[in-house]
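*Asks:* here is a sequence with its predicted model. Questions after.
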Amino acid sequence: LEETFSAPELAEAEALCQTQLAPQSDYVDLTDRPFVTIDSASTQDMDDALHAQSIGDGWLLSVAIADASLFVAPGSLLDLAARRRLSTTYLPGLTLPMVPEVLANDAMSLQPDCQRPALVFELSIAADGAVTDLRVQTAHVRSRGKLSYADVALWLTDTNLLPADYQQLLPLQQATSAMAGWRRQHGNPMQDRPDYRVRVDNDFRVTAVDKETRDVAREIVEESMIATNASVANWLKADSALFMTHRGFKPDRETELKGLLRDTVAEVADLNGHDLTDFRTIMAAAAGLADFPLLTVLQKRFDRGAWSNSAAAHFGLGLEQYTTVTSPIRKYSDLTTHRLIKAKLLNQPLQIAEDLVSDLNERGNIPRQVGNLIENKLRLQWLAQQPDQVWHATVVHVTAIGLIAQLDDNGASGLIDMRRKKDDYSHDALRMVLKFADHTYQLGEALQVRVARIEDDKMMLALV
């Protein structure tokens, strides 16, 4: 990972701050629309700002996304630098941006009370949460507030606390709540999982590990981003653009999964898992099963997502097509899609570098993998310093030798070696269970554990 920018790259960034922040004559003036950003309190590279208003029995949702492509021209020094990085890397106490911070955290960022260029996506939302129309335009916007997830969640939980300046959060919540309901009925919503933030001091020593759960504020942002991405993908579907695809179950697991479905939800066992409508029905039936975590077992058999230059279904989300446009400051894929959007608006041909799709598929996840590796290392160092205690944990994976359990409070995962138990057991790899004479362990099961030992960045746990 590249940690710094060269002097010429920094000079190019400084020069762009002066030129590209000047008003663009062909941009619409939307500075009177009271957008707000909602993010972590420490975030500076703010890609998106939101606004919603009631229209009849529905809403108009406006999503302003930082106009990074106005600053980063194809083939420029900064474009080549961003192309090498592919995305911003977030590490505990350290951010390695895709573009220099003078752009990422200032000129491009939708900072409050600052006029900024943006791509604005206007989504017409019906009463049932369906997106019925999309309008795309380049515009100047001005955020009215840098709001944190914590504050927004507090205000919307008790609306008596909602400041007068941010009353627009109410229709925003109503619209995104309806959109979430529509996705639950027509898509394949992701399971709610907490995020864990490793906090460090100036010497990169861990001071805390914070657990962040999905709340109303995060739902607002998540639903707005997914709807925007899906709507843009639908708008681009006939073009050679950039799409995130997901084909559902791994092809080599189809036969065994059929057998599992016959044993658990026989009514959907003969459906075609490669047809999106049938796939949604299968997943809905799995989610409704009360006595066995079939949904999680099926998700363990998902294939990986992949970038493509032609539209295809995203089975994981249950959507006909999908792309990402909402993080152009942080992701080269989104920056590229912004360029394609502008070309389409101008009736120009859409072009993608031939090797970009393969490069995104081969290298695109490296920054996240590095971040996860470093977070895990630091988290285990912190855990090793904690007093011996009982931890609440959840089974997240089952192997032939034992259970992988995740500590609920801090997200650390470790192995419980079940071979140490004296009685015989059987491992059902298809259902992902371990069967003992007196108990059957399965995914999602709550446990109480102690940390047995930590070594070589791995953790061994013991059942209490």
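*Replies:* Sure, I can see it. From a predicted model like this one, the values you see are computed outputs, not experimental measurements. Residues are numbered from 1 along each chain as shown.
*Asks:* could you use CA atoms for every contact and neighbour count after this?
*Replies:* Fine.
*Asks:* identify the residues contacting the longest strand seen in the chain?
*Replies:* As assigned by DSSP state E, the longest strand anywhere in the chain is strand 131-148. Outside strand 131-148, the residues that touch it by C-alpha atoms under 8 Å, 6 or more residues apart in numbering are 23, 26-41, 49, 64, 110-126, 227, 231-232.
*Asks:* one more structure, for comparison:
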Amino acid sequence: MPRRPAGGEPPPALPTKDALRRFLRASPDRLGKNDIARHFGITAEQRPALRVLLRALEAEGAFTPPPRPGRLPEMLPVEVFGTDPDGEPLARPLGWKAEQGRAPLIYMQPEATGQTALAPGDRVLARLKSIGGGKYEGRTVKRIGGAAPSRILGVYESGRIIPTDRRHKAEWSVPPGEAGGAEPGEIVLAEPLPGRALGPKPARIVERLGRMGEPRSVSLLCIHAHGIPEVFPAEALREAEHARGVSLQGREDLRAIPLVTIDGEDARDFDDAVWAEAEGSGWRLLVAIADVAHYVRPGSALDREAWARGNSVYFPDRVVPMLPEALSNGWCSLKPGEERGCLFAELRIDAGGRKTGHRFGRGIMRSAARLTYEAMEAGEDPAGTRAALYGAFQALLRAREARGTLELELPERRVLLSPEGRVLGVEPRTRLDSHRLIEEFMVAANVAAAEELERLVQPCMYRVHDRPSEQKLEGLRQFLGSFGITLPPGDQVYPRNFAQALEKLRDAPEAPLVHEAVLRGQSQAEYSPENIGHFGLALPRYAHFTSPIRRYADLLVHRALIRGLKLGPDGLAESEAARFPDTGEHVTATERRAAAAERDAVERYLASYMSQHIGEVFDARISGVTRFGLFVTVTANGASGIVPLRSLPDDRWTLDEARHALSGQRTGLSFALGQKVEARLAEAAPLTGGMVFHLLQGIPPRSAGGRRRG
């Protein structure tokens, strides 16, 4: 029975939220409603009001009710602490104490399209569903903040810092004397200072990075936002500057073979060259790769820095290379007419593209021509090998189709910049047969490298890609089921099943979104010395051999081949082989960091370009449907943004999750995934990359405004 005040006295006043917060923080145990009621002498009549207060604190993350024995509550504040092998966020209950035992593992489901993904340190109120084994599936109900950042990246404006991260909306104040000489409009790095609980938190500026709006400011922001190493140590630069060309000793002479490089117009390095000739009913191929291992020796300053970076990072206006320019754009770049050291794969395939033999060696080569994809597609053939290259490509393509690989059509976006760094436009890159030709040659060489290392009983850094998890497969089943497409049971799903689904929807308006959904439903590829095969390519073994100039994993494959084939003294060291598991995790993480930074840059450039077109109307498709609004993607350039629910006509809107649709009860309007719409750009923030659109459907013409753009 609840304790009542004696002598007929009036009950004590209900505690304030602040009093409850202080009491909960001071308690060493997780308390329930009954414990709190007993402590404050809450009467039965006051309990409904107490429940309201506790729900408000629960939504803030300040109160976590104790779970029922052996089970977490349906709604719980959680904190993201990392990602699973697929790159999806993992969380644990907020405030979980070590004495409570091992924290339950919560797999947070992907955020709605267009919403910023959860990152370590983020806190959300989640709706949980048990999936057995002490594990849960979580869906975000609302964000409730995160841990204080160790550093703040933003733009300084007269005593305040405006964050550049969409997830951190609150501005920071800069007390007098803590600006570090920064001027308004400059991009700055700052660190939090102890400060007051109310109002903007204080911060001290520790580094000035340049002025927002200047050329290269967008990529500069992304470099610092994602913690990408940019400056090479002096010792590594010295080692690169001392590099010289290779001699013929111990190498095969390939200089008479007209190998050619084929890259994009804006390519900054050339590390692979190809050649082919007909041989009976099949083909003989050569894939020659820059000999990075000759210059970057195990344990050297260059090697330590290359390991730390993991890979090069490519932005529209610059590249942050894995190796200093003296190598990446010099001795390890296969420039036409210049002698270069290489490792090569000699491959023989039959008319159906099946490999009948391979051989690896170390050589010296001289590129006969530097071709672009566009020039190759247009018929340029300075080395006289175009017909043979395309013949071998068609054979490899037949083998790929026979395997039934997963091929997603997700056009890459190209940012067009003026010499001054101003955004002129953003357009999709056209995918040509010449792109696919190089991809097929590289895949063939990568497969052969993995097979050769297994034959030599050498360590191999595999490129692995697991089949989709059961949770992701179930989500895909539901999504594809709304289009009348079924998938086999989990262990019977193969890449060809997804390919068949995509083929059925090839001409459907939702096709681009289905490609994106299938991509999100896949596991993420990674590097590992343990081989589980490559699901997407339908290959039992696969390794990256073809880009050691920009991927550390490829350099390790080169070193392992050099050791196994006894091609020189600069092969894989035993100490490196012992670290393969840790190195695989590390380079997987640096690859994902680079991909996030590159995506981030394109989004900011897009927002910068679109900010010149506020008020204009664009053809778009609905790319996400949620309870709080819609997401749209502009057809012409891929710009995406939110359509807030409040911007839609006044109505009672209902979400139909099965149909991925939002319907109005009074207006009769309905908005569904993939639907063509006309969207007016209302806001574009280059600082964060965020955009807000308003739809014209259901809006009176006089309020639409703006100029229409296709």
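*Replies:* Good, I have the coordinates. This one's a predicted model, so the numbers in the text were calculated from it and none came from an experiment.
*Asks:* specify, as a residue range, where the longest strand of structure 1 falls in structure 2.
*Replies:* Taking TM-score structural alignment as the measure, structure 2 aligns residues 355-372 with strand 131-148 of structure 1.
*Asks:* buried ones in the matching stretch?
*Replies:* Buried residues in stretch 355-372 of structure 2, defined by neighbour count with 16 or more other C-alpha atoms under 10 Å: 355, 358, 360-372.
*Asks:* quick one: which of the residues you listed is nearest residue 493 of structure 2?
*Replies:* Minimum distance to residue 493 of structure 2 across the buried residues of stretch 355-372 of structure 2 is 25.9 Å, recorded for residue 355 (C-alpha to C-alpha).
*Asks:* gap between the closest one and residue 309 of structure 2?
*Replies:* According to C-alpha to C-alpha, to the nearest Å, residue 355 of structure 2 stands 34 Å off from residue 309 of structure 2.
*Asks:* kindly report the same for residue 295 of structure 2.
*Replies:* 17 Å.
*Asks:* of those two, which one has the most company?
*Replies:* Taking other C-alpha atoms under 10 Å, residue 295 of structure 2 and residue 309 do not tie; residue 309 has more neighbours (25 against 21).
*Asks:* residues contacting the aligned partner of that one in structure 1?
*Replies:* Matched to structure 1 by TM-score structural alignment, residue 309 of structure 2 sits across from residue 85. For residue 85 of structure 1, the contact set (C-alpha under 8 Å, 6+ apart) comprises 1-2, 98.
*Asks:* just the residues you listed: which are in strands?
*Replies:* Nothing among the contacts of residue 85 of structure 1 maps onto strands, per DSSP E.
*Asks:* which one of these is nearest to residue 17 of structure 1?
*Replies:* residue 98 (16.1 Å).
*Asks:* skipping its backbone neighbours, what lies nearest the residue mapped onto that closest one from structure 2 in space?
*Replies:* In structure 2, the residue equivalent to residue 98 of structure 1 is residue 322, according to TM-score structural alignment. Nearest non-adjacent residue to residue 322 of structure 2, counting by C-alpha to C-alpha, 6 or more residues apart in numbering: residue 312, 4.6 Å away.
*Asks:* number of nearby residues for that neighbour?
*Replies:* Neighbour count for residue 312 of structure 2, taken as other C-alpha under 10 Å: 21.
*Asks:* how about residue 602 of structure 2?
*Replies:* Residue 602 of structure 2, neighbours per other C-alpha under 10 Å, totals 22.
*Asks:* now residue 225 of structure 1, nearest residue through space, not along the chain?
*Replies:* Excluding the flanking residues, the one nearest residue 225 of structure 1 by C-alpha to C-alpha, 6+ apart is residue 326, at 6.4 Å.
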